[in-house]
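S.K.: Need coordinates for the following:
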Amino acid sequence: MKKVTLQIPLVLPHVPDEKDRCVDQLVNRLRESEGLEKVHIQVQDSVPLLCLHYDPEKITIDRVRSLAQKAGAAISEQFGHALIEVQGIRHTRHARHIAAGLQAVPGILEAAVSASGMVRLEYDATQTDASAIHGALRRMGLEIIDPEVPAARFLTVSAGGKDEAAHVHGEGEAHEGAHHHTHGGLFGKNTELFFSLLCGALLGIGFGLSFAEAVPAWVSLTLYIGAYFFGGFYTAREAVQTIARGSFEIDFLMLVAAIGAAILGEWAEGALLLFLFSLGHALEHYAMDKARKSIAALADLAPKKALRKQNGQTVEVRIDELRVGDIIVVKPNTKIAADGVVVAGSGSVNQAPITGESMPVDKEPVSDAGKDWSAETNISDVNRVFSGTLNGNSTLEVQVTRAASDSTLSRLVKLVNEAQTQQSPTQQFTDKFEKYFVPAVLILVVLLNFAFLVIDEDFADSFYRSMAVLVAASPCALAISTPSAVLSGVARAARSGVLIKGGRPLEDLGVLTALAFDKTGTLTEGKPKLTQVVTLAEMDETALLKAAVAVEALSDHPLAKAIVRDGTERLKGMDIPVASQLEAVLGKGIKATLGTDTVYIGNVELYQSLDGPVPPAGVIEQVQSLESAGNTTMLIRKNEQYVGIIALMDTPRPEAAPTLKRLERLGIRRMVMLTGDNQHVADAVAAQIGLTDAWGSLLPEEKVAAVQRLRQEVSRVAMVGDGVNDAPAMANSTVGIAMGAAGSDVALETADIALMGDKLETLPFAIGLSRKAKRIIRQNLWMSLGVVALLIPLTIAGIASIGPAVMVHEGSTLLVVFNALRLLAYRDHA
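M.R.: Predicted structure coming up:
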């Protein structure tokens, strides 16, 4: 039965991926349709498939398509997705409170909130809308900076008959958003810090006056109460919000401990607890803000205005007024305002903000300045420019190929912002741990209040001990340890042209032991180069090259173009004769007339099928020797005489061998090349660059099986490719890594990690950064859990009181945050 492809952008235009709730809704609605016997999602060769089983006697494929489109349209109207930027989220625990509060709002199906200010939502549009969501956010004390940074992606589904299935793929859309991370309040973004300092000042003055006999005791008490107010303001607010949702978290524990100290008359200790806790929060917010600003700086790379040519004039316009096809003028030493191609002028451009390249890249104009380049997919790097990059000392004219909201920079900013809402495995573990740990602490504290019934002490002593345990057991450091490291790692990577899509790929990349590489364009240049010229008979190399270039100049075959390009370079401006009467011979080569001679160029099989002398055994041996070294060979015959052999090869990247050495030093034990080329070519390339394995003659589906086999052997493996043809293999790997993602929408969307520049040497940096992040996350985890494990028995035994406990507790919180911030200064030393 004929296969029919449905374009699901018409059906589900706002769906992040195939696991989305909307896909379930689509499946459920289609199941209700008469004639569709079974509708389900399955994974085949790593690709998620929407399978439609139907009775062709009851329903036609056209009817199936219509049903899918109608169901999808209804679902698209019903379910929405949004990425909103807010300010006022103070720390990770506050982000969790916001997420829990949003999920309690009628109509919101899923909410993920980052401490950096990004809110990702999935909602039922029949029950709520954008204004209701914005109102809920404002009621939570948040200010909306960017009301919607859309997270729209597309699904493509093909529906077939009984054994046919539908492929689900993802593509993306991006929009720009402003990035201002402040913390509102009476004193603006520093309100919590000022409140904390006021708390400390009142505590210090009150404590000092308590030693002055002339000052009444009520004066110090009043100052302590003032310290309680300022130090406990945010803590109490968050504790009330938490209790209102029927749960208990760290802020509640701290508030109870402070109130308990006041009940016992230990106002100074309670005020000290709130002072250090609020100061820790404020400094934590300040430290985390450094990582946020590193990400926010990405959005400020693009200029706000551009010089557009219109009617012979140059007019300054806002970048959101630029349209595809416009010509903009980029003056020397200014930022480029849009993605596009150079149509006039030449010079160097600093692309470091996008691709991480340390050296400026030379740019040249395209051959056809009047062509619409927006639909062109294979634009050369020397012609393409990106928004936010810095022009050198020359003036360029650029044809805009993408609107500002869809530029590579905008997509990068959006994807980094989305990444902030994704939890890493360690963060999921710590959240789950806290969920059970906090109630357990509360039970322990209640039991400790009755310790006076078992041991010889007053109730006040038992109560004080229980309050000290409350402080000691509050896992503040644990809550912030992983998010701070993930945020810092993602920010540091983005600064060097590496997009890491969240905590999971950041952690997974750090534990890899094997890498699988696509060959063409990843380990090799991706285009054939003339590697050897072998002369036979009496002809010298110059004459042989001239004949080959003259004949191949008539052909548009990629190998012919490589011979012309590299041969002309070798001949260095010499006059090249003109050939004529090009003719393809049996699909194995070509022949042409050069002067009075007939010249043949092709493989050995060509000459075995032609009239005339067959190649001598010695010549065939030379051809086979070159091919065994990975070359593609062309044998040249002039009239009846074999005059030479030309060898071409997709040569390894110059940086491939040193990069693999660096990866080996990082602990990558297996490095495997997967290629569709024959095994001889694979082995030759592997030997040149130092791979541990080379698997050749693989079809695309066999690459998937190869990755699966590698995972069985070494457990964790990354697939490195261009993100387009390698998408199924990437999906089967632990981590999918795409190179050259700045020029590829598909690569940006399909990979877990995208190397924005087409630079293989960026890979060791990304892996080294992830290893460092993994170590820091582990250090933070042990540090935060170790402090809790140490303080709980010390406070239960009465060795540590509230004062020392809170100092160690808050000190550990700041320590893990600043330990995580070390990632922002990471340098690649591999």
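
S.K.: CA atoms for contacts and neighbours, from now on please.
M.R.: Will do.

S.K.: Which residue is the nearest non-sequential neighbour of residue 52?
M.R.: In this structure, residue 52 finds its nearest non-sequential neighbour in residue 39, 4.8 Å apart by CA to CA, 6 or more residues apart in numbering.

S.K.: any idea how far the one you found lies from residue 49?
M.R.: 10 Å (CA to CA, to the nearest Å).

S.K.: So which of these two has more stuff around it?
M.R.: residue 49 (23 against 19; other CA atoms under 10 Å).

S.K.: Just give me how far the helix or strand where that one lies sits from the chain centre.
M.R.: Secondary structure assigned from DSSP states H and E places residue 49 in strand 47-54. Taking CA atoms, centre = their mean, to the nearest Å, one finds the center of strand 47-54 at 28 Å from the center of the full chain.

S.K.: let's see this one next to it:
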Amino acid sequence: MRKLTLDLPVLLPEIPDERDRCVERLIAALQAEPAVEEAHLKNGEPPQVCIHYDADQLALEKVEALAKRAGARITRRYRHLLLDVTGIRHQRHARQLGERIGKATGIVEASVSGAGVVRVEYDSEAIDEAAVREAIAETDLMITAPADDHAGHDHGPGEHGGGGGHAHDHGGIFGENTELYFAILSGVFWLTGLVLSFVGGVGETIPIVLFVIAILLGGYFILIEAIQTVRQGKFEIDFLMLVAAAGACALGEFQEAALLLFLFSIGHALENYAMGRARKSIAALSDLAPPTALVKRDGATREVGVEELVVGDVIVVRPNSKIAADGVIVDGISAVDQAPITGESVPVDKRPVDEPDKEYNLDTLPAEHRAFAGTINGSSPLEIRVMKLAGDSTLSRLVTLVKEAETQQSPTQQLTDKFERYFVPAVIGLVFLLLFAFLVLDEPFSASFYRAMAVLVAASPCALAISTPSAVLAGVARAARQGVLIKGGRPLEDLGGITALAFDKTGTLTEGRPRLTEVIPAAGVSETELLTTAVAVEELSDHPLASAIVEGGKERLQGAAVPEADQLEALTARGIKAVVEGQQVHIGNRRLFEELTGTSVPTEIDGHMADLETRGNTAMIVYRAEKYLGVIAVMDVARPEAKATLAALKEVGIRKMVMLTGDHQKVADAVAAEIGITDPLGSLLPEDKVAAIERLRAEEGMVAMIGDGVNDAPAMAKSTVGIAMGAAGSDVALETADVALMADRLDNLPFAIGLSRKAKSIIKQNLIMSLGMVAILIPLTLLGIAEIGPAVIAHEGSTLIVVGNALRLLGYRE
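M.R.: All right, here's what the predicted structure looks like:
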């Protein structure tokens, strides 16, 4: 039995990450092959598919061809569609619509968010995109996204269907707020009828007519939803409310029936209005990019739509205007406000690259040369060469990923949905039994019927249905405004529950590039002599440490002349040598000078070296013309914000902070002591980092891993929540992480964890309030203490309190 390992992106090039369902399909397809014993996924960067096969039956080339063919078949067949829609009135309505859309032949999965987003995965061999749109249009939804608006991973090019023009918006004659207006009118007629019922000389007929009108207005949209759910063979809250209202009418209690439907409809309408605030937060992201751009073509500058821009175009960005595309700055110096994308509060200085015509990789381009669509230019004009099409920009991907996140259910939401599926039928059963209470109790049927209707109202779990999704929606929207992408309810809840954090060192806790940290001249030598000699030699080298010495040395020399050096020679594992002003210069470690002089390094020099190395520095001796000039040291220094960030993390409840690095343990200890890491782990190989995460999970239960989202992918995959820092412009980091900090700033981490903690707390509060209200009202109505009117007021009041509580997340501050 032999093994073949293939990169997952080679087999399934369009999938966003290894958690995509198409990976399961690929594994199943490979395992169905007769000569394949096993196929499984291996974590790594990139993820890989490992195939165990019988070499006697299949040649290696044949196995590879089988795998690629299976991947291509799945890529052609399964596609995703992400569309903006209107017509969603509340979260339960969204769930009902998702179930209806999902029943269409060929649709594998459909999810509808209260934020107005539909996500569909479909089998293109059974249904095309036009038919998917038709299935959506047959519900209460109006598609507002353009006909070619694809998101997620769209396996294959797909056929662009109609834009949903024939779909019907369920708003009604007054537009999207029709339900709210109907509810208000229902209340007006109910109140008028109530007042007239106490006025002498007014007969019973007029108030009853007014109550009936209130019932019709308040019950219109409730009836529509009840019919839809009953057609699906389900009995949900809307149906329960209609039954309760009908029961009250049957008893001649028209006033209570009108009150019930008025309050229920106003509750729904206000819930929809409140949820609209969160939807607008996401819509605001989409509006960040300008619709047009000034592009230089054929020697002239003209205005074109951003969708007409092509890679390689040079756009002109005027002062104080929005940047239209992701790209590299080729001319102009300005400060750019990147807060809309990265959440950075201070504008970032931008300057052109040294070679404007050279090809650059945006992922690795320094921040000062890179521009993002949707950011705002400062006071000077810029010229930017377009590196990504409008649909592929960081802003576009951010909007898409936020919308996808809104369609993902959290564990608590899944639990409450499951609870509802059992609870509602149980309530109907209880109400049915209560109808016959008059056979046991000494009371008329009308009293038993009234009690049953009151219990029906009290037991309806409206607040429970909205408690979690409203908090998730608001939390994800608030995070996106701060430049933090949280991919759905599960990461939001999980991040709020972690007590341990693992950090990659290089580039996460440190700046990722060495700096000159110490310059210690020998006795009788000036710092200038030491630095000019070292800089002269290191200028000839292309080693990363050399550039740190040159840059830092010139800063300290403040314009002092540096002599020229030549005849550079690298001395393997020891250092370098060159000639400066006719004199031989050596720079390197102790071994070099012990070999060169035949004696030990002087005690003073050796002491400085030992002290610097203990503090995590890489120390080097400078020796010129048989004379020790002194010691210089470089180190990958901690980020300026690291210490304050770790202190803030302790304040939000992170007990254990582990640093993972391949550097020597002494270096790890030095960095940890400087910034406040509790557990520094050095000298780690990539597989050691994975093992460290597994140990940490065993000890703490939940752990988040923060890194760059690329090199740290295996360890991040093993953590409860993977967090990528500096994800703006990095497609890999955006797609692989559970949480992405768009700015290359560590201090956004306490905000993300604090927000998640707050969201988790609000979800818990909402569950306690919603379930508590049901638990209180059911006994009160069963015992006849609470009637239908008070039950409705308490019921709808709890729903609005729950929504209002969730929307507090939109205003969250650290």
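
S.K.: Give me the TM-score for this pair.
M.R.: TM-score of the superposed chains, computed with TM-score structural alignment, normalised by the length of the second structure, equals 0.95; 803 aligned residues with a CA RMSD of 2.1 Å.

S.K.: helix/strand/coil for the residue nearest to residue 52 of the first structure?
M.R.: At residue 39 of the first structure the chain is in strand, as set by DSSP: H, G, I helix; E, B strand; the rest coil.

S.K.: Now for the first structure: which helix has the highest residue count?
M.R.: For the first structure, the longest helix by residue count, based on DSSP state H, is helix 762-796.

S.K.: okay, and the following helix or strand past that one goes to which residues in the second structure?
M.R.: As assigned by DSSP H and E, the chain's next helix or strand after helix 762-796 of the first structure is helix 802-821. Here helix 802-821 of the first structure aligns to the second structure at residues 788-807, judged by TM-score structural alignment.

S.K.: try stretch 327-340 of the first structure
M.R.: The aligned range for stretch 327-340 of the first structure is 314-327, by TM-score structural alignment.

S.K.: Just the buried residues of that stretch, please?
M.R.: Across stretch 314-327 of the second structure, burial judged by 16 or more other CA atoms under 10 Å covers 314-319, 321-327.

S.K.: So for it, first residue to last residue, what's the gap.
M.R.: 9 Å.

S.K.: any idea how far it is from the chain center?
M.R.: For stretch 314-327 of the second structure - counting by CA atoms, centre = their mean - the centre lies 26 Å from the chain centre.

S.K.: which residues sit against that stretch?
M.R.: Applying CA atoms under 8 Å, 6 or more residues apart in numbering, the contact partners of stretch 314-327 of the second structure are 288-297, 306, 362, 370-390, 393-394.

S.K.: returning to what we had before: contacts made by the match of helix 802-821 of the first structure with the rest, please.
M.R.: So stretch 788-807 of the second structure is in contact with 256, 259-260, 263-264, 267, 270-271, 274-275, 278, 453-454, 457-458, 460, 462-464, 466-467, 470-471, 474, 759, 762-763, 766, 769-770, 773-774, 777, 781, going by CA under 8 Å, 6+ apart.

S.K.: do the same with stretch 174-182 of the second structure
M.R.: Stretch 174-182 of the second structure is contacted by residues 87, 169-172, 217-218, 221, 265-266, 269-270 when judged by CA under 8 Å, 6+ apart.

S.K.: Scan those residues and report the most crowded one.
M.R.: residue 218 (31 neighbours).

S.K.: Map that one onto the first structure.
M.R.: In the first structure, residue 218 of the second structure lands on residue 231 (TM-score structural alignment).

S.K.: Distance of that match relative to residue 182 of the first structure?
M.R.: Remark: distance between residue 231 of the first structure and residue 182 of the first structure (CA to CA) = 20 Å.
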